[in-house]
Structure formats: structure tokens, C-alpha cells
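*Asks:* I would like the atomic coordinates for the input below:
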Amino acid sequence: MIKVGIIGATGYAGQELVRILLQHKKAEIVWYGSKTYIDKKYYEVYQNMFQLVDADCMADNMEELADKADVIFTATPQGLCASLINEEVLSKVRVVDLSADFRMKDINIYEEWYGIEHKSPDYIKEAVYGLCEINREKIKKARLVANPGCYPTCSTLAIYPLLKEGLLEPNSIIIDAKSGTSGAGRSPKVNNLYCEINENIKAYGVASHRHTPEIEEQLSYAAGENLYVNFTPHMVPMNRGILVTAYGNLKKQVTYEEVKAIYDKYYKKEYFIRVLDKGICPETRWVEGSNFVDINFCIDKRTNRIIMMGAMDNLVKGAAGQAVQNMNLLFGLKETEGLQAVPMFP
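*Replies:* Below you'll find the model as predicted:
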């Protein structure tokens, strides 16, 4: 059994890690870390865990945890993992960080967009970006995995194949994205109150959202050159889900069959990526509670642009599910272990 420690187990992504790992045949949670609920029973924080988890919440002590676990998940705000990580920890245990601390290779970009000093820049180069379908072989050998952000996961997977195959004008990409409110985390904020969110949809982080440089970096790898995107996220009044609609200029005229063949080249053997039938648009309700990403596209011949669409659960494939997928790769397990839950409906 893989012994798992979770730092930040009482946030939404942390709780989702617990939910998934309780159904994992090869994993055992040995540490439920929480800064806010130390010594409180975990099920008292999340009543859905009553009679499933009897453990107490423990402090975020990574060095002590490294002696007890085989892998540590850090489902914490930006800056915490970078302040805790060191060579002693990494010599004992593998770390999957769900924050943005190690996602971007340029420390200056990280510090500019997140507004904090990076506490362990020496490990940025070593960290492997944990987008499993693209970096699978590198992840298997890693000590430190940077679990991707939710918007970057959905955006990159929807766009990556067409950029990689040279079909898109790199600097023409516009990404319009919608997310459920769980993406804002569990900490109380006025903007997340029921009366502020219900019966409302709003853009936020316009031309300034912190996931922008992460998306640009990953798509730049695909394009083979540096590129910039327009990325606008929106909050919608639902608990879970992300819907991405991205637009790009085509370099040449293409048929549906040609584009479909490209997506099939990259994703036909990927269990968690479902390229939908012609004319079917991805919807968040068909992936809720699962690790699936539904993808499709539409060619607009009138404007010579292509519309790329993706839908996924922001807490599963966008956070905890992908983190467990990374863990499975790290330990040589079947990649789908613990992650084959059928999407919930209604």
C-alpha cells in the first residue's frame, strides 16, 4: 500500500483527494493535514466522511510527514509548498503539489503574477509539470510534480494537438472559460456568498488572471515558439465544472476529417480524454464527479477560424483526480486506479 499524506486536506481539493483515495485499492491515507482544524475529527469538518474517516486533522508538518508517507499531496495556497520543500524531504518522499509554486519555469513570471517571493527556486527546474497525457514519461521519474491548474488543464488539452501539428496561428488564440464556484476555494469571501453568486455570471481576472502565463507556457511548448493568449475566466452559479471555448485562426483550410484525425492521433488511446462525436458540444454535466475531459471542435469556414471546446470537473481532473493520476504514474500503477468513477447525473 502507498502511504499518503495530505497537507491541506480540509480545502475543497483536499477533500476531493480524500474522497478519491478512499476508493483507491493501493493507497492508504496516513495524514490529514489542516492549518485551521488541528485536532478536530476529519468527519466533523466534512460530514460526508462520517464513519468513513475517524482520523484527527494534523498540523502541516512536512518534515515529520516525510518519515511516515510515500507521497505527499500539498493542496494549499500558493507559497506554502515552496516554503516547506527541501532536499531532506525529497530524499524520503515524492511530492505532488496542487498549488502553482512549481508550474512555471521562469521565477520572475511566477513572482510577478502571484505577487509573492518564491522560497525554493532551486527546485523549479527539477519539478515536472503534471499534465499526464503530455508529460507521462517525465512524470514517472519525478520527485516533485507540479499539478496543473484547472483552467490550464482544460485549455491546454483542448488546444495542444492543433498547435503541435502547426494548424493554428500561435498568437491568434482567445480563450473564454467558465468555472463553478468551488474553483474559488473554501475560504469565506464576500464575493462568493450565495447572494453575490446566485442568478449571476461575471468575468473576473480580465487580462490579469494568474493562470494566463501557465497556459501560455504550455501552449508555447506545443507551438515551438513563445506565444500570448487572451484568457478571460467567468464565474457561474454552479458547484463544479469548467467549460472552455477557445478560438484560433487556421493557417490553412481544413476539413472536419483532417482535424478529427489530429485529435485522434493524440487522444484516441487516452482513457480520460473523450473526443465527442461530430456536432456534439461538451457540457459540464456529463463530466461531473469524474476525471474525464470532453473535447470537441467546430470549423468556422466563413472566418477561417476553429472553435475548440473542453469540459471537465475542476475539482477532479482540474485538481485532485489529476493529482492521483500523477501518483499512479509515480508508483507504476495502472493510471486509472481509483479514478474510474462514472460521471454523475443529474
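*Asks:* CA atoms for contacts and neighbours, from now on please.
*Replies:* Noted.
*Asks:* Tell me which residues touch residue 340, please.
*Replies:* Counting by C-alpha atoms under 8 Å, 6 or more residues apart in numbering, residue 340 makes contact with 290-291.
*Asks:* so which helix or strand takes in the closest residue in space to residue 23 that isn't next to it in sequence?
*Replies:* Closest residue to residue 23 apart from its sequence neighbours, by C-alpha to C-alpha, 6 or more residues apart in numbering: residue 338 at 5.7 Å. Residue 338 belongs to no helix or strand when assigned by DSSP states H and E.
*Asks:* OK, contacts around residue 338?
*Replies:* 20-21, 23-25, 324.
*Asks:* what comes into contact with the host helix or strand of residue 30?
*Replies:* Take DSSP H and E as the rule and residue 30 turns out to sit in strand 27-33. Applying C-alpha under 8 Å, 6+ apart, the external contacts of strand 27-33 come out as 1-10, 18, 21-22, 42, 55-60, 65, 68-69.
*Asks:* ok, now with 6 Å
*Replies:* Strand 27-33 is contacted from outside by 1-9, 57-60, using C-alpha atoms under 6 Å, 6 or more residues apart in numbering.
*Asks:* which of those residues are buried?
*Replies:* 2, 4-9, 57-60 (16 or more other C-alpha atoms under 10 Å).
*Asks:* what about the closest residue to residue 37 other than its chain neighbours, distance to residue 96?
*Replies:* Leaving aside its sequence neighbours, residue 37 sits nearest to residue 57 (C-alpha to C-alpha, 6+ apart; 6.1 Å). Distance, residue 57 to residue 96, by C-alpha to C-alpha, to the nearest Å: 20 Å.
*Asks:* cool, and residue 230?
*Replies:* Distance, residue 230 to residue 96, by C-alpha to C-alpha: 29 Å.
*Asks:* what about the two, which has more around it?
*Replies:* The neighbour comparison of residue 230 against residue 96 (other C-alpha atoms under 10 Å) goes to residue 96, with 27 against 17.
*Asks:* To compare with the earlier structure, here is another sequence to fold:
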Amino acid sequence: MEKIKAGVVGATGYAGSEICRLLFAHPQAELAAISSVSFEGMALSEVYPAYYGLQDMVCGTQEEVVAKADVVFAALPHGLSQELAARCHSLGKAFIDMGADFRLEDEEAYKEWYGGTYTDKALHEKAVYGLPELFREEIKGKKLIANPGCYTTAVPLALAPALEQGLIETGGIVCDCKSGVTGAGRKPVQSNHYPELNESFTAYKVANHRHTPEIEQTLSKLSGEAMRVTFVPHLLPINRGILATCYGKLRPGVTEEQLWEAYRARYEGEFFVRLLPKGQVANVKNVHYTNFCDVSLFVDSRTGTFIAISAIDNMVKGAAGQAIQNMNLSFGLEETTGLVLLPPAF
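*Replies:* Sure thing, here's the model as predicted:
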């Protein structure tokens, strides 16, 4: 089989460069072209010296990426993908958007949270939401895929079995999440300046984060009813990782064993979701550089509180790895191709 030619727009950002790193070891895909507004004309290895001698491709233009690629990964800020997606669609190219432009089904929600509009409503209707463990059959063979964000991957995977089986109340769910600083992107700002970040741990965008409507959209589909959650993200002084601790109330009569049975049944056969043994707690260290999502379950029997904790690498399962997982599904490849990576032990 001829290798899939992949192009990355925005290749010098953290998510874009991570796609390039993962594609390097993909047996059935190869990097065909990359672009970067900030570093056009420079080799990727000049921006990221770790790639020296291995990934020395020079950053060109978006037009070159579209011309050379079978699939285009757009690692761009929100608002910049719609025109590019339309161009790829007209040429029959697959398009995987790492930004927010195609994630929300409701244009009014997009206007409220991102301040934009849908420039091509018909094109938006063709987009599918790319969280494979939950929407695999919808993704297979599709050419316009909205790749979820990091929090919006970690939270639904923590809660999916409990909501699908109606084991917890849909009201009052709290999603208490922590992220490594790479989630803020490569462009430096005061809050991720070393003296500000080091020895620090703080919440941000409390009850006002743009991932909120995306989380609620997915959870509503899982539960079959409109849902609202309390979502509070925090910034950790680490490079990588998302830890999502989600709290909900057990429905009357639900036992801890029922929860475990639901999670075992739901995630049996899911290579990238590792349901941890009772008593073990998900830790971001154990998923570094991989596409795994570790999930641990607890019940506070005194208060009837359900607690699900998930851990992912925000740059892999929360971004680039999931994008490649979606590419594999789009092109009919084994879903795990190029993504079977053993986490570092320390």
C-alpha cells in the first residue's frame, strides 16, 4: 500500500510539531509538507533541535501543504480553519482540524464562546467529532474531522460508562481538571513565564473556559439529555498532562460493583483506555508521550459520591495522537497504527 501523504499546517506549534514527531514512526503515512507563518523557510529541526537529522523538512506555505497532502492536519487557533477546510473539501482531501472551528454543532454556542460564525453551514454539517472511543463508527471513512481538545477528551472518557448506563445523576457534576503548561500553546504569555509558573498551582478561567460547551455537548449525547457541568481548570507547573477528577452523585440503589461492571464492559477491547485496578489512581506520569487514557474509579459511600479520574498526555491523546488515530480511521487503517508507544517508567 502506498503511504498516506500527510501535511501539517501550523507545524511549529506544540500540537503541530507533535504530529510531525508521531508521523516519523508511522509505518503507513509520511510527512509530505509542512507550513508555518512564523518560521516559513526554516527547517523544523531549527525550531526544535531534538528533530535534527531526523525531521529536517522546511516550512513552506499552506498552498504547498494542500497540494502535496492526502490529509491535512490544521494546528491553528480557532477562526482560521474554515476556509482551509473548504479548500481541502473541494479537492477531495481529508482534513483534521485541531482547533475549535468544527467541534460545536450549535453555531450560537460557537458565537457565544468563540465570537465567530460558521462561514459554510453545509460544510459544518459534514464534520464529525473525532473522539474514537465514543464515536468510532461515525468517524470511519470521513474526510472532515473535528479533533477534540484535551479537557474535552479526558472528561468524557472518565464519565462515559456511568452516564451511558444512567448510574449517576446528570445534574451537579463537577469536573476539576489540571493541565500541563503546553496546553496554553507555544506563544509565551505572562502566566506561563517561568518565575510565574514555577512553584505555583492555580485555577484559571473558572466556570468560563471555552471547553465547557464542548464537554457538555459530548456528555449530553452520552446521557441522552441536556447537561450542564461545573468545569474548573487549573495550571500545573509541568510540561505535559491532563488530570481530570470528576464528581457526581450516584442514583438511588446503584452499587460500586455496578459501576465497575459498566466500566469494564464499556472499555473492554479499547486499547487506548486503561481501566486501572481498584485502589490505583490515574497519574499523568504514566501516560507521558502516549495515546493512552488511564481511568480510575472510586465511591465515597458516606456521601454517595462517584469519583472518576482520568489521565492523558494533553499533546498526544489530547491533541496529536488522537488526530493520527482519527486519520487511521478515516483511511481504513488499524486504529492503533503508529501509536503503540510504551510510556516511560520514570
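*Asks:* Closest to residue 90 of the first structure out of the contacts of residue 338 of the first structure?
*Replies:* If you rank the contacts of residue 338 of the first structure by distance to residue 90 of the first structure using C-alpha to C-alpha, residue 324 comes first, at 18.3 Å.
*Asks:* pretty sure residue 145 of the second structure contacts residue 128?
*Replies:* Yes. The pair residue 145 of the second structure and residue 128 qualifies as a contact (C-alpha atoms under 6 Å) at a distance of 5.0 Å.
*Asks:* Looking at the two, which has the bigger crowd around it?
*Replies:* residue 145 (28 against 22).
*Asks:* Tell me which helix or strand that one sits in.
*Replies:* Element membership for residue 145 of the second structure, per DSSP H and E: strand 144-146.
*Asks:* mean deviation of that strand from the first structure?
*Replies:* Its aligned residues in the first structure lie a mean 0.3 Å from strand 144-146 of the second structure after superposition (mean C-alpha distance after the TM-score superposition for the first structure).
*Asks:* Which residues outside that strand are in contact with it?
*Replies:* Contacts for strand 144-146 of the second structure (C-alpha under 6 Å, 6+ apart): 95-97, 102-103, 127-130.
*Asks:* Give me the mean distance between the biggest helix by length in the first structure and the second structure.
*Replies:* Taking DSSP state H as the criterion, the first structure has its longest helix at helix 150-164. Aligned to the second structure and superposed, helix 150-164 of the first structure gives a mean residue distance of 0.5 Å (mean C-alpha distance after the TM-score superposition for the first structure).
*Asks:* returning to what we had before: ok, of the contacts of residue 338 of the first structure, which come out buried?
*Replies:* Here, 16+ other C-alpha under 10 Å leaves 20-21, 24, 324 buried among these.
*Asks:* ok, so of these, who is nearest residue 187 of the first structure?
*Replies:* Distances from residue 187 of the first structure to these, taken by C-alpha to C-alpha, are shortest for residue 20, at 21.8 Å.
*Asks:* hang on, that closest one in a helix?
*Replies:* Yes. Counting by DSSP: H, G, I helix; E, B strand; the rest coil, residue 20 of the first structure falls inside a helix.
*Asks:* what residue of the second structure matches up with it?
*Replies:* Alignment note: residue 20 of the first structure maps to residue 22 in the second structure; criterion TM-score structural alignment.
*Asks:* Distance-wise, check residue 27 of the second structure relative to residue 337 of the second structure.
*Replies:* Looking at residue 27 of the second structure against residue 337 of the second structure, where the rule is C-alpha to C-alpha, the gap reads 7 Å.
*Asks:* going on from the longest helix of the first structure, what's the next piece of helix or strand?
*Replies:* Following helix 150-164 of the first structure toward the C-terminus (DSSP H and E): strand 174-179.
*Asks:* That next one vs the second structure, average distance?
*Replies:* Average distance, strand 174-179 of the first structure versus aligned residues of the second structure after superposition (mean C-alpha distance after the TM-score superposition for the first structure): 0.2 Å.
*Asks:* Name the next helix or strand following the strand holding residue 30 of the first structure along the chain.
*Replies:* Going down the chain from strand 27-33 of the first structure, the next helix or strand is helix 42-45, by DSSP H and E.
*Asks:* just the strands in the stretch 51-200 of the first structure please.
*Replies:* 57-58, 71-74, 94-97, 128-129, 144-146, 174-179 (DSSP state E, counting those that start in this stretch).
*Asks:* Looking at those, which is nearest to residue 202 of the first structure?
*Replies:* For residue 202 of the first structure, the closest of these is strand 174-179, at 9.2 Å, according to C-alpha to C-alpha.
*Asks:* Run the chain-centre distance for that closest one.
*Replies:* In terms of C-alpha atoms, centre = their mean, to the nearest Å, the centre of strand 174-179 of the first structure is found 15 Å from the chain centre.
*Asks:* next one: stretch 157-171 of the second structure
*Replies:* Remark: stretch 157-171 of the second structure is offset 20 Å from the chain centroid, using C-alpha atoms, centre = their mean.
*Asks:* Kindly report the same for stretch 42-50 of the second structure.
*Replies:* 24 Å.
*Asks:* what about residue 321 of the second structure, helix or strand, and which?
*Replies:* Using DSSP H and E, residue 321 of the second structure maps to helix 321-330.
*Asks:* how big's the offset between that helix and the first structure?
*Replies:* Aligned to the first structure and superposed, helix 321-330 of the second structure gives a mean residue distance of 0.5 Å (mean C-alpha distance after the TM-score superposition for the first structure).
*Asks:* in that helix, what counts as buried?
*Replies:* Neighbour-count burial for helix 321-330 of the second structure [16+ other C-alpha under 10 Å]: 321-330.
*Asks:* Give the aligned range of it in the first structure.
*Replies:* With TM-score structural alignment as the criterion, helix 321-330 of the second structure aligns to 321-330.
*Asks:* Please list the outside residues in contact with that stretch.
*Replies:* Contacts for stretch 321-330 of the first structure (C-alpha under 6 Å, 6+ apart): 140, 291, 335.
*Asks:* try 7 Å
*Replies:* 96, 130, 132, 139-141, 147, 291, 316, 334-336, 339 (C-alpha atoms under 7 Å, 6 or more residues apart in numbering).
*Asks:* what would these look like in a markdown table with distance to residue 253 of the first structure?
*Replies:* Shown next, in a markdown table, are the contacts of stretch 321-330 of the first structure (distance: C-alpha to C-alpha, whole Å):
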| residue | distance to residue 253 of the first structure |
| --- | --- |
| 96 | 42 |
| 130 | 33 |
| 132 | 31 |
| 139 | 36 |
| 140 | 39 |
| 141 | 41 |
| 147 | 36 |
| 291 | 34 |
| 316 | 36 |
| 334 | 40 |
| 335 | 37 |
| 336 | 37 |
| 339 | 39 |
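*Asks:* This completes my enquiry, with thanks.
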